[in-house]
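J.: the following comprises the amino acid sequence and a computationally predicted model.
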Amino acid sequence: MGDTQNKEHPVPKPRTIFRKCSEGLVLSHNWSSFHGRSHQRRSSVPSIQVSGTVRGVPKPNVHALPTCQDHPSYRYEQYCPQCDVPACAECVSSGRHSNHDVQNISNVYEMMRDIVFKDTHELESFILPFYDTVMSDIETTHKVVASQHQERKKTIKELGNNLHKIVDDITEKYLKEENDMEADDMKNIQCLEMRFLKLRNQVRGTVEENQTLLDNKDFPKFIGQLLNYTSRNQLFRDVPERYEMVVADFNPKVLTEKDFVEMIGRLGVTQKKSINRHRLPVLRKDFDKSIRKPSSSHAHQVMGKIQTGFTRTARVACSLRGHQLYVCGDSNVIKTFSGEKFEDIKEIVTHSGNEPFDVTVTVDEHLVYTDWEDGSINIMKGEKVERLVKLVDWKPQAICCTSSCELLVAIQLADRSQSKVVRYNDSRVIQEIQYTDSRNLLYSNPAFIEENKNQDIVVSDWTKQAVVVVTKMGKFRYDYRGNPQTPRHKAFNPCGLATDSIGHILVADCDNFVIHVIDKTGQFLLFIDSCHLQYPWGLCIDRTDNLFVAECYSNDVKRIKYQK
């Protein structure tokens, strides 16, 4: 039995749990099925009580071990994983646990404490920060959405005011036109009235004159007047032109609410882009891997060199599957190196004939590159290069593909006055990141861009001489401005970026011939400076954490064993 106690044993089932009490830690078990049915009726629950800190694993005090319910003179010093019950020496010797892998209960306690410690470390170092980031993104989303709704309300109110002004202006215009037309009509009517009033008065005067002539009894005088009489009836029979006036009806179109909505446009409904439920990766298979950090400088090993054939090698990108490496430099050719030793070379000529600025590989294994000269983002599908995006006034610089198969592109105005990061879903812009909460510019001259495992967006900026990190929602987190203890003691010149499987960020410091390794919070960890690097520029890491470093002023890409 001594050998059985000392050898390594499997961890007991997870029904064993810890609970906190005032005296210390208590290891509790589900005793309902151990040693027969007689114990199912017992109300007391045996436990191991020890004192100590969470970080330590103290030995249990033998006097604190509960007594065996079947053998009161013995204490529970053993544990049977198969039965999931504690046992005393008499229980074991009685044969109840014959051929079972009985363990020392102190070892069980230590193993369970170790499991809790490992889980707590993973929760504190990875899972909790992830949820902190999610909460930060949600808070940012809350502010952004609230702000956008306020903007829409402001626009709606402005629309209402504009519509009122338009209606008032149109009403005023119509009233003025109506007044002018009424004045013209009245003037014309008055002229017509005066003309016919004059004719009518002339007819009346003639009638009166004729009647006076007829009433005259002085025959000699009447004969003289009669002989001088001239008829004016012919003149009055010739009636001058006149006209009737009919005011046109005003029947304005009666606009319904639907007509106005169709003319103005409808309010768009908020779109919710689902982020699928997913499981966070396990950082460890055992405890050592859960807290591992990059190995120290002396452990980095150059596994090989790839000669690119460029005079100046600028950018590298790894495929997600298999052994494929995309490299570009000082020509209009992007080279693909494949095979176990990257000896197979294929050349892709850019669509415009210009030198590419940056390259990346999508989740679907499509090559994407930016063309600064003609302002385009291009994708390689099969043997054909297709233009994905054509920018106006802006120039695309750094590019990377995210875990959700979107593209993050750092772009700059042609006059270099502004820069921002744009997220594309295919060719559609779904996000723009340019300012901090206080409306300061985040970027001046973005050089490289990468997405970290926690979906932070990492950008190296040549002008700022810093690495700027924001959350997925674009909220500023921190900037990293180098470590003064570089071997060459030159100013920090951040270039290529890469992120490894545990969320560390690697930054190529071109002028200091080193690579900085920082954690996801921006804390410096170490330098990679033992691989005879010369002007490290572009970086990428494959799925097994092999690091590829493009040296700017050579034709080499070095493959470095970065992690143990």
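T.: Thanks, I have it.

J.: from here on, just use CA atoms for contacts and neighbour counts.
T.: Fine.

J.: and Q485, how far from G375?
T.: 39 Å (C-alpha to C-alpha, to the nearest Å).

J.: the two - which one has more neighbours?
T.: Remark: of Q485 and G375, G375 carries more neighbours, 20 against 9, as counted by other C-alpha atoms under 10 Å.

J.: surely the more buried one meets Q397?
T.: No - if you go by C-alpha atoms under 8 Å, G375 and Q397 don't touch, sitting 9.0 Å apart.

J.: would you map the strands across the stretch 401-550 of the chain?
T.: Remark: strands assigned in the stretch 401-550 of the chain by DSSP state E, counting those that start in this stretch are 407-413, 419-425, 428-433, 446-451, 457-461, 466-470, 476-480, 494-499, 505-509, 514-518, 524-528, 536-541, 546-551.

J.: could those go into CSV alongside distance to S125?
T.: Formatted as CSV, those follow (distance: least, C-alpha to C-alpha, whole Å):
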stretch, distance to S125
strand 407-413, 27
strand 419-425, 28
strand 428-433, 28
strand 446-451, 19
strand 457-461, 19
strand 466-470, 19
strand 476-480, 17
strand 494-499, 17
strand 505-509, 16
strand 514-518, 15
strand 524-528, 15
strand 536-541, 22
strand 546-551, 24
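
J.: here's the one I want to compare it with:
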Amino acid sequence: MEAGKHSQDVVRCDLCRKRIVQMFCSLCLTNLCKKCVGEHLSDNSQKHDIVAFDMRKSKFIFPRCNTHDEELCEMYCEECKTPVCPQCVTSMKHKRHCFRHIQEIFNSKKEFLEKEESRIMNSIYPKYKDASIDLRTNLYGLNEEYEKLICAVTKQGEEWHREIDILVKALKDQISEEKQKHSDTLQRNLSFIKRSISNIEITISQIKEILKSNDILKCLSFEICTEDFKKDPPWVDVKFPAFVSQSSPRQLSKLFGFLTPISITHRERGYSRKAPEIASSPPLKQLLHEPTLITSIYTGYISLHNVTCRNDEEIWIGNLTNEIKCFNVSGSLLNTISTKSGKSAMDLAITNTNDLFYTDSTTRTVNVVRNNGKTEELIQLQDWVPQNLCATFSGDILVTMYSVNTTQCKLVRYSGSSEKQTVQFDDQGNPLYSVNSANMVKHVSENRNLDICVADCGAGAVVVVNQSGKSRFIYRGQASVARKNPFKPHGITTDSQGQILTADTDNHCIHILDQNGQFLCYIDNCDLCHPYGICVDKDDNLFVAQFTSGKIKKIEYMK
């Protein structure tokens, strides 16, 4: 029964949909009123058999044979899965095939469809109706729930404003007190100096008077306190008080509070499908005012451009030679691997299973060095040249690459050697990544919120998309008088707080952004010189590969 009809409804004509049915076409299975019979019979494309509605009996409409136009197919070939006519049954084409009467097949199919209809109506359809009701309910309450979040943030802001106003007033009062002390000290010293000047002027006047006089007794009896005039005037050095900020305004978001991202779970047939498991709610850390250099590791390389690690014990590096070296934090060389092609590795990455991946632009391959030390060629590209790569939380590999004719750039996600995702254009069909034949370097990293972050050196930008490849934001550097060279990011990495770090090689610093692309601060101390490749270990220690010096620097920038 159709939705919306009641069992008491009369049957209406299938053509006009208005008048009560009186006739029935047994071959077309069509309900008709008397006025619509003529219109139905006017269709000469098929045969008709009109009977009174109460005399109706459905007749089978046998299909015509595709091979023998005049024959009807009353049998069904089970080997060929097709209706056949009597001539086909005796033909060589269906020799020794098994046949069943087509009405049996028809009846079996109808029974199956009846069961499917019952299953869909009784099981699937109600679930979709319930899902529709749930979604409408959630949408109805959406504004109210988000308004609660806005109220919570507003309340926190008001409390902070009150506390800040009290704190600012107290500091201003203290500044006034210090100013008064400063002024009093200077005034006392000034008063003393003025009295001394007056005494000096009187003494000078007396000396001049004696010098003009010829009175011998007066001259001999005049005495000067020479000790007073041997000293320099007393000098009071009062240093101004200084305001020492305990945190940068850029770090207030971490103290103020933060919004946890929404958690989306897709339920399918009773199962839950979730994003790759990532440790939730990491310990809250704050950026240090002054990052600290923990150690420097001299590698013996020049043109050092790659560094990747999982801990202090295995720090893998690469340069423009065919060697990939492994050091520990003490600077001891633990292992050396030669690339399979004898050419340099463009980039390195370590997976959760401790496999080492590297790209070889000469052979257009992505290779993996297993734990047993054997090197395998995992991916072979034809029309594309692999550049940089990173390992994801799920165990996939993200690879940036450019076309052989240097007209296109893209990013590809691989699971093993299988291509899973391509990121190349934005919603308007514009390229996400620049094509600059002079600089095709595009380092890549995955953030803990599964954003894909690319340092596009040729474009002078950090391009961030979400896990679906939709554009989130573009960071083009932070204006600074101290940094005169254009922003050209090279290495890029992310930490446990979802912060994005990228190496500004020509300006000898590291930019730190939050996960929404807001600039937080620089790391520009620790004697950085041409930082290039960077990575962060599981404890949020930063390792920086310096291009020209051949040194790896381990830096603590957060606690």
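T.: Arrived safely, thanks for sending. The shown structure was predicted, so the numbers you read here are calculated from the model rather than taken from an experiment.

J.: how alike are these chains, TM-score-wise?
T.: Scored by TM-score structural alignment, normalised by the length of the second structure, the superposition of the two chains gives a TM-score of 0.52; 309 aligned residues with a C-alpha RMSD of 3.1 Å.

J.: about what we covered before: can you tell which of the strands of the stretch 401-550 of the first structure is closest to V108 of the first structure?
T.: Taking C-alpha to C-alpha, strand 524-528 is the member of the strands of the stretch 401-550 of the first structure nearest to V108 of the first structure, at 35.4 Å.

J.: matching residues in the second structure for that closest one?
T.: The aligned range for strand 524-528 of the first structure in the second structure is 519-523, by TM-score structural alignment.

J.: mean deviation of the matching stretch from the first structure?
T.: With mean C-alpha distance after the TM-score superposition for the first structure, stretch 519-523 of the second structure departs from the first structure by a mean of 0.5 Å once superposed.

J.: who wins for proximity to I189 of the first structure among the strands of the stretch 401-550 of the first structure?
T.: Checked against C-alpha to C-alpha, the stretch from the strands of the stretch 401-550 of the first structure lying closest is strand 428-433, at 66.4 Å.

J.: that closest one aligns to what range in the second structure?
T.: Using TM-score structural alignment, strand 428-433 of the first structure pairs with 418-423 in the second structure.

J.: flag every buried residue along that stretch.
T.: T422, V423 (16 or more other C-alpha atoms under 10 Å).

J.: what do you get for stretch 279-294 of the second structure?
T.: L287, L288, P291, L293.

J.: any idea how far L520 of the second structure is from the first one?
T.: The spacing between L287 of the second structure and L520 of the second structure, counted by C-alpha to C-alpha, is 9 Å.

J.: before we move on, what about the second one?
T.: When distance is defined by C-alpha to C-alpha, L288 of the second structure is 11 Å away from L520 of the second structure.

J.: likewise for the third one?
T.: When distances are taken as C-alpha to C-alpha, P291 of the second structure and L520 of the second structure turn out to be 14 Å apart.

J.: so the residue of the first structure most remote from its centre is in which element?
T.: Distance from the C-alpha centroid of the first structure peaks at P220, with 121.2 Å (C-alpha atoms, centre = their mean). Element membership of P220 of the first structure, judged by DSSP states H and E, is helix 219-227.

J.: off-centre distance for stretch 160-173 of the second structure?
T.: Distance of stretch 160-173 of the second structure from its chain centroid, counting by C-alpha atoms, centre = their mean, to the nearest Å, is 38 Å.

J.: scratch that, stretch 200-207 of the first structure
T.: That offset, for stretch 200-207 of the first structure, works out to 95 Å (C-alpha atoms, centre = their mean).
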